[in-house]
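1. predicted model follows, preceded by the sequence.
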Amino acid sequence: MPTSAHQCESANVTSPATVTPGPVPDPAGLLRRWRSAGQLPRQAGEARSVPDGGWSDPVTHVERLPARPGTTAPWPAWVPDQLRDALAGRGVREPWQHQAYAAELAHSGRHVVVATGTGSGKSLAYLLPALSTLLADPRATVLYLAPTKALAADQLRAVTGLGLDGVRPACYDGDTPQAERAWIRQHARFVLTNPDMLHRGILPGHNAWSHFLRRLTYVIVDECHSYRGVFGSHVAHVLRRLRRQTERYHRARPGGPAGPVFILASATSGEPARAARQLTGLPVEPVTEDSAPRGAVTFALWEPPLLPGARADTEDLTPVRRSALRESADLLADAVAAGVRTLAFVRSRRGAEVVANTARRALEEVVPGLGTRVAAYRAGFLAEERRALERSLIHGDLLGLASTNALELGVDLVGLDAVLICGYPGTRASLWQQAGRAGRAGREALAVLIARDDPLDTYLVHHPEAVFGRPVEATVLDPTNPYVLGPQLCCAAAEAALTPADVELFGGAVVKQTLDELVAAGLLRRRPTGWYWTAPGRPDVDLRGEGGAPINVVEAATGRLLGTVDPGSSHFLVHPGAVYLHQGVSYVVDDLDLEGACALVHAEEPDWSTHAREVTSLDVVSVREYQDAGPVGLFVGDVDVTSQVVSYQRRRIGSGEVLDTRPLDLPARQLRTVAVWFTVSPASLTAAGVDPAEVPGALHAAQHAAIGLLPLVATCDRWDIGGLSTASHADTEAPTVFVYDGHPGGAGFAERAYQAARTWLGATRDLIAACGCDTGCPSCVQSPKCGNGNNPLGKADAVRVLDVVLTNLPEPIDAAETLADPAANPG
């Protein structure tokens, strides 16, 4: 949320007072205008109407968050005058109370996590002790970790801009030229990097970093709420490996401290101290009381209107909503035309390109040249492209930006008036983080959540209490995941032999068992002095669980590198024949070489888009826990999932008409993971009115909706999870619905679903029953990732299935499972 004129932004120490904007538009006024019929430009045949020709207000709820004054505190006595003067030059006259409290904790040697709202100045909370120490002790060093390169680069600009003598800040990441890296290792005192570079570059070469590690005083872990699931579990072990090495080097300094102080910064999140302890393995003090001022915010929930007529590719009359991407593009174009500086968050890389492209075209029709004020920003761009876009946005050359969540984090975006959120981002923590990007100092801001045709989005825009009346989720991660723990122990052993003391550091008894398995597999060798890595090279471990090197997207005719795609998405995004978008230009993929990690493309502007289709099979390996509820069984356990992208559809742009389906010859992929599943006896289904012939469609519909609603109880989105349903599974011998984590070894989502099953499945049942469609639609039981073309689906029977499940499952023992929570809005 916005800050006052004398306070720093969340990821910068640049005060909004240093920006000299022109006349500030009224962002909330836009909302009033948008709610009037006919105000937005439309494509031919896309009049804003419902099938009966009437007008439907797209806004389902408006939440007003009032302005809040801030509370300051005196400067801590240990802050040097040089730093105070530098901050005063940036408009920071005094710290907010929570900043001073967190800084005092860290300065006294206590590990701390600051979990306050967006724009609350968390950066100053960690910069005060870090920079003060660097100025007071010319030998001290500081390590800053960010989940994205953009955030680290932004922090570098902030620290460099203070002009402090002797701090010598520098970014050390994959974009750092080789010629600069040796200088950084030897001379930089404030090193900004990311967990991937710490894992692959710094820790394996810790001998070359010995001077830096020996003097390491603070480790800053920014945006730590983003370390969840498999990625978060890996990062937890990377931080333990860092602690292990710093303690070794600190012991070489007689009388020196045992290790650095950890300062973590997080968006408002549930149980931040618990999540921080899981990440670091250390006792952590939470600071959650936000004393920064906040400007007023208008937050609207927006459901795109229904389009008249039947679906273009079928003969049924299922109501179809206008695309959230097209709706977001029109709102972005209208905001830019009105001079409102706007950021549109879009779920996918392709979606960000589509929104930016559509908005540009609309603006060019109105004012030639205005389209150049809009751009796309996403992962996969080359480093120089990202930096240029960041500069253009900060300096105001761009008025509108369509971005993936790459800009969700604390990059300094001073001066934005409005944020459009195209589709629920998966967690309330991300929702509030994205919404908080808007707001000039002391002025009203506008945030709009634009619902996709998706069960979860539909549920949320019609249940605002699930957005505004609940605290944000706790971060879910599982460092004991064997697919994480084993590889990370190998990495640690490759850096230095593991000792019995390290067993406790990395997790205790489960670590000893894993070490025995690694020795049996020949990966480690047990000696009296510890466990040793046996191979000549180092382990190749991917922190983000993407399964190997990124796929390079190369223009075949020129050899030009356009960007990259992560391996896990390559089968869907750059399969042969796929349409690939890059900065508004479309390409068609000629060839995908998975072994060579390269996709060759040529420029083309087809009038169709591509959509990959996947088939899946699942085998139960073991059951960890279960509930026997008579005709219903609820289970959580380990499963083997086999999936393969077998074909893709070409759909005409605009109408969605399916032109054809083309086969693909891509390898199957195997996944050992964790699933939650329920079984229902055939007799109970018959008694509930579900005909045996309709059971497959009923279970399939329930599975789709359950996947869509799982983010209500776990910090995931539907793309983190998968599912399968069958009228008679070979392992359960009963009608069964499975929902599984889409990561090797699991990510904690299935376990959370098992614990909160009644809440999760109850919301799923209510969503399906409340949807106004007759036979099922994308808002309730249709899925955008269904490998069977959303067939068969039985909407009414899915409600009957879930009624049987909910009738028989016992009430939850743990009150934490309940969905409703009267806690104050975290925004």
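-> Sure thing, it's come through.
2. only C-alpha atoms from now on, for both contacts and neighbour counts.
-> Noted.
3. now do the contacts for G742.
-> 671, 673, 719-722 (CA atoms under 8 Å, 6 or more residues apart in numbering).
4. show me which of the residues you listed are buried.
-> Buried members of the contacts of G742, scored by 16 or more other CA atoms under 10 Å, are 671, 673, 720-722.
5. tell me where the stretch 401-550 of the chain has strands.
-> Counting by DSSP state E, counting those that start in this stretch, the stretch 401-550 of the chain has strands at residues 418-422, 445-450, 524-527, 530-533.
6. and S586, which of these is closest to it?
-> Of all those, strand 418-422 sits nearest to S586, with 21.3 Å by CA to CA.
7. can you give me the angle that closest one makes with strand 445-450?
-> 10 degrees (axes from the mean of the first three to the mean of the last three CA atoms, to 10 degrees).
8. now A296: closest residue in space, sequence neighbours ignored.
-> Leaving aside its sequence neighbours, A296 sits nearest to A67 (CA to CA, 6 or more residues apart in numbering; 4.2 Å).
9. got another one to weigh against that:
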Amino acid sequence: MASIFHGLLRDAARTTIRPVETPVAEYVAAMLNSERMAHQIAHHRMVGGVEARLGEPRRPWPAALQNALSLLGVDHLYAHQAEAVDYVRAGRHIVVATPTASGKTLTYNLPVMERCMADPEAKALYLFPLKALAQDQLKGFNELAALLPEDNRPTAAIYDGDTTPHFRKKIRNSPPNVIMSNPEMVHLSMLPYHASWAEFLSGLTHIVVDEVHTYRGVMGGHMAMVFRRLLRLCRYYGATPTFVFCSATIGNPAELCHMLTDLEVHPILESGAARGGRHMVFLNPDGSPSQAAIQLLQAALARDLRTIVYCQSRKMTELISMWATERSGQFKEKISAYRAGFLPEERREIETKMADGDLLAVISTSALELGIDIGGLDVCIMVGYPGSIMATLQRGGRVGRSQQDSVVALIAQEDALDQYFMRNPDDFFSRPPESAMLNPHNPVIMDRHLICAAAELTLRRGEVFLREEPVSKRVEELISFGQLYEVQPDTSGHPAEVVSSRKRPHRDVDLRGAGQQLHIEDNSSVREKAPVIGTIDAHRAFRETHPGAVYLHRGQTYVISDLNVGAGAVHARKERVGYYTKPRGSKDTEILEVLGQKASFGTRVYFGRVKVTEQITGYEKRSVRGGKLLGIMPLDLPPLVFETEAIWFEVGHDIRRRCEEEFLHFMGGIHAFEHAAIGMLPLLVMTDRNDLGGISTPMHPQVEGPAVFIYDGMPGGAGLTRQAFERADELIETTLKTIVDCPCDLGCPSCVHSPKCGSGNRPIDKRAAQFVLEAIRSGDPKSIEPKEIDVNLLPGIDMKKPAPKRYGVIDIETRYSADEVGGWGRADRMGVSIACVYDSDDDAMHDYEQDEMPELVEHLQQFDLVIGFNHVKFDYAVLGGLNPFHFRGLPNLDLLMEVHNRLGYRLKLDNIASATLDVGKSADGLQALKWWQEGRLDLITEYCQQDVAVTRDVYLFGREHGHVFFTNKAGQKVKLPIDW
């Protein structure tokens, strides 16, 4: 280890430092010459500044707008701004992917204002992922607008969760030219109530999407559907808006925007803005990274350098802020923490103080990574690698905004990526920014949005919204599943419509989660309604909020007492404990579909859909101080089963045999291979290792040998492993390099240990992993032949119901009403006037009076299936009062229960029969009771037999066609898929 540090120090010593003439240069020189700090510096280099490149738009601005720009001191645009406005003014969709502080705001404000001045009814929608960004943008918009003539001045307003109901109504009824909002408000408040937004949507000319790189993974999957739904309603109201996307520097901005909208988007990637020189310092601390950060912060404060410190967690943000404040003497009032848990007014106050210079330092999570204006900064300190080149550049772009020199210091933690760049700094500077990925057609996410879309506006086959094959295909599948319903076409010749069974399904969709959302409730005290302290999606709940788990919220420790997925609730109680918890379990995977296969060096790599079954078997209790294992507690939880996308590497039997001949632990080797590959995958794909999962197995029956699986850790997949498949060779090489270069002997968190391993990183064999990867790396890809994988090798259970050989259909009429016997709960007292049974064996009706119950029971026992409409709950309750036979033990098919399970509400037999067969009931139950009082058993029998015949015919129609029909509240004839 010492030799590595000395070598790195020699590299640092060769760095040319500018003359000590500024506080920034003095700060860096002191760091490099410090006896305590210098040997910890793994790398230092100066990234030179650039001069501004200016440009002019092809058409001049209107005189009023040009005058306003001049009053703001803007006489010329940067080259990228000029290119952007030319495209936007021509109605072309663009994405501006340039560094922080490159003036992206003008690329959309100028063309939007010009359009609004020319057409006062023109509207624009600005979307920001954070409320603070909208506040910033409104201020900037109004400053420019205030310089325009009062009678032709564009207006803007914020519409978000902080907007009062009074102003929300005012904005809807009389919308300004520009509405600044966020994705949740569009999804929950605009799209479901689009009729109230007709004036705004019909005039919509521009949609601005800021920080679009944040719309990736699960959030990106949701936003892909939100944008498609929004464009669908724009078309309905006759609008064709132009999109302006703004992004940090990422590898695939145009591709990302295409995935989000299915539109062709022109990328603008070269910034024309000036930039000061930047010192990049990589520091691998001897001790705690947080203590090193405090030392660097104190040195910056002593030189009045305005500093931002980025931490990886809320807890670390608070701790560093507290420790730094305690040790900073005269500067303690000049330091503040900043994180998402703060109240909006607290965050606004910190932002203002930072911009005004009242604060010298802010310690933040990623909440300040985005473009919130907090003024010019000098020093950026990152405690831990942020997980991507993009995020590092984005955070580093916070400093040096006024063309002055600045410092970006990256302090490494023991994580594999941190240590990789400490050992390979040149790779950081030569590596292009990662690509942002999402799965726009994730079925788990898409299903919910298609139901929302059908509730907003009935779907019609052939409409633009359904032109993408995965979308139209999924609509048909949802119809077959009974989650969407097909309305039969009328005689006018219009195509069949597809409707939702629910009026407002939107609130069940969380744009930042992949599944059902559970509320975490504080049950520390006895209250009528327990307060909700957080939410978690059902997919993560078993791992993070199982009974006994320690849950942190705003500095408070809670212990989970109960997890009730069915009720959508997690119960927690506040408790001070000196330990944290970590789940343990096992996983299995089944290959469902192979979507890609190729050679990677000397092995095969595949991409496809898999089913993952994860069983949480218990959890570890570990001491907060030192992480000592205090005990392992068992858990009895149902398995978590989900489908997702994955890549998997086949490891040949010859490699396994040679590994074992070297007396290396083969299972420990492929397990270490899995961990290291997951740790390195964020180098290639913009993701966090926590968004990925892995399984290594010495014998997978479908692969017919050892295999290492890496899968997207959310149902349906997020496109992460899809991109990793394309870069499989690079993943193999980087993983091998990480293992070889790590100076540890047996494996550590910097190479092959995973912080979330369900088996406690056992077994792990670093040397065996190196052997396996070197064997793969040395192989010849030309020797690898394509191979078929049998996806039917592990067949599921065939759930298709066989047709009964002999079935009966039953209905009964009673002697007394519910009122006469004391309510519906006393159906056993109602008695039977007649019971009618159809027998498929002789194709005849059989009638039984009350004194013939033993014969009825004997007849029913001969059927393979007894069919009825509400017969299980009601008819059997009546019959049970007359005969002790266990009627519910018969093989029953209750059509009312089946329909209720599909729809979520009850329908009358008359409704279904009229819509399906064009026949109805001849009478009703009240009429039959009157007939009983009149002694007209003949009329009751005729009526009962008709009900049996109708029930039988509905059953046979559904059995043959796979659906029946009903009439909904809107009077539409709707197709209902069934499976009986």
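-> Arrived safely, thanks for sending. Here the structure is a predicted model, which means the values were calculated and not measured.
10. so what number do they get for TM-score?
-> Aligned and superposed, the two chains score 0.83 in TM-score terms (TM-score structural alignment, normalised by the length of the first structure); 745 aligned residues with a CA RMSD of 3.2 Å.
11. got a list of what the residue nearest to A296 of the first structure touches?
-> Contacts of A67 of the first structure (CA under 8 Å, 6+ apart): 293-297, 442.
12. select only the buried ones of those residues in PyMOL?
-> Buried residues among these (16+ other CA under 10 Å), as a PyMOL selection:
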select buried, resi 293+294+295+296+297+442
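13. can you redo the contacts of A67 of the first structure as TSV with secondary structure and distance to G369 of the first structure?
-> Formatted as TSV, the contacts of A67 of the first structure follow (DSSP: H, G, I helix; E, B strand; the rest coil; distance: CA to CA, whole Å):
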residue	secondary structure	distance to G369 of the first structure
P293	coil	38
R294	strand	35
G295	coil	33
A296	coil	33
V297	strand	31
G442	coil	32
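14. check the contacts of A67 of the first structure and tell me the two furthest apart.
-> P293 and V297 (12.2 Å).
15. still on that earlier bit, R35 of the first structure: which of the buried ones among the contacts of G742 of the first structure is nearest?
-> D720 (34.1 Å).
16. contact partners for the aligned residue in the second structure for the closest one?
-> Applying TM-score structural alignment, one finds that D720 of the first structure aligns to D691 in the second structure. By CA under 8 Å, 6+ apart, the residues touching D691 of the second structure are 712-714.
17. same check, this time on T679 of the first structure
-> Going by CA under 8 Å, 6+ apart, the list of residues near T679 of the first structure reads 631-634, 732, 734-737.
18. counterpart of it in the second structure?
-> That one, T679 of the first structure, aligns with E650 by TM-score structural alignment.
19. its match and V605 of the second structure: what is the separation?
-> 6 Å (CA to CA, to the nearest Å).
20. likewise K737 of the second structure?
-> Distance from K737 of the second structure to V605 of the second structure, by CA to CA: 19 Å.
21. show me which of the two is the more surrounded one.
-> V605 (23 against 17; other CA atoms under 10 Å).
22. the more buried one matches what in the first structure?
-> In the first structure, V605 of the second structure lands on L634 (TM-score structural alignment).
23. follow-up on the earlier one: tell me which of the contacts of T679 of the first structure persist in the second structure.
-> Contacts conserved in the second structure for the contacts of T679 of the first structure, counting by both residues aligned by TM-score structural alignment, their matches' CA atoms under 8 Å: 632-634, 732, 734-737.
24. from the residues you listed, which land in strands?
-> Counting by DSSP state E, those place 632-634, 736-737 in strands.
25. quickly name whichever of the residues you listed is closest to A474 of the first structure.
-> L634 (23.5 Å).
26. work out for me the element the residue nearest to that closest one when sequence neighbours are not counted sits within.
-> Excluding the flanking residues, the one nearest L634 of the first structure by CA to CA, 6+ apart is F678, at 4.4 Å. F678 of the first structure belongs to strand 669-680 when assigned by DSSP states H and E.
27. roughly how far is that strand from the heart of the chain?
-> Relative to its chain's centre, strand 669-680 of the first structure lies at 23 Å (CA atoms, centre = their mean, to the nearest Å).
28. what does stretch 382-402 of the second structure give?
-> The answer for stretch 382-402 of the second structure is 24 Å, by CA atoms, centre = their mean.
29. go on, stretch 575-582 of the first structure?
-> Worked out by CA atoms, centre = their mean, stretch 575-582 of the first structure lies 24 Å from the chain centre.
30. residue at max distance from the center of the first structure?
-> The outermost residue of the first structure relative to its centre, with distances by CA atoms, centre = their mean, is P528 at 43.6 Å.
31. state the distance from the aligned residue in the second structure for T160 of the first structure to V740 of the second structure.
-> Per TM-score structural alignment, the equivalent position to T160 of the first structure in the second structure is N142. As judged by CA to CA, N142 of the second structure and V740 of the second structure stand 57 Å apart.
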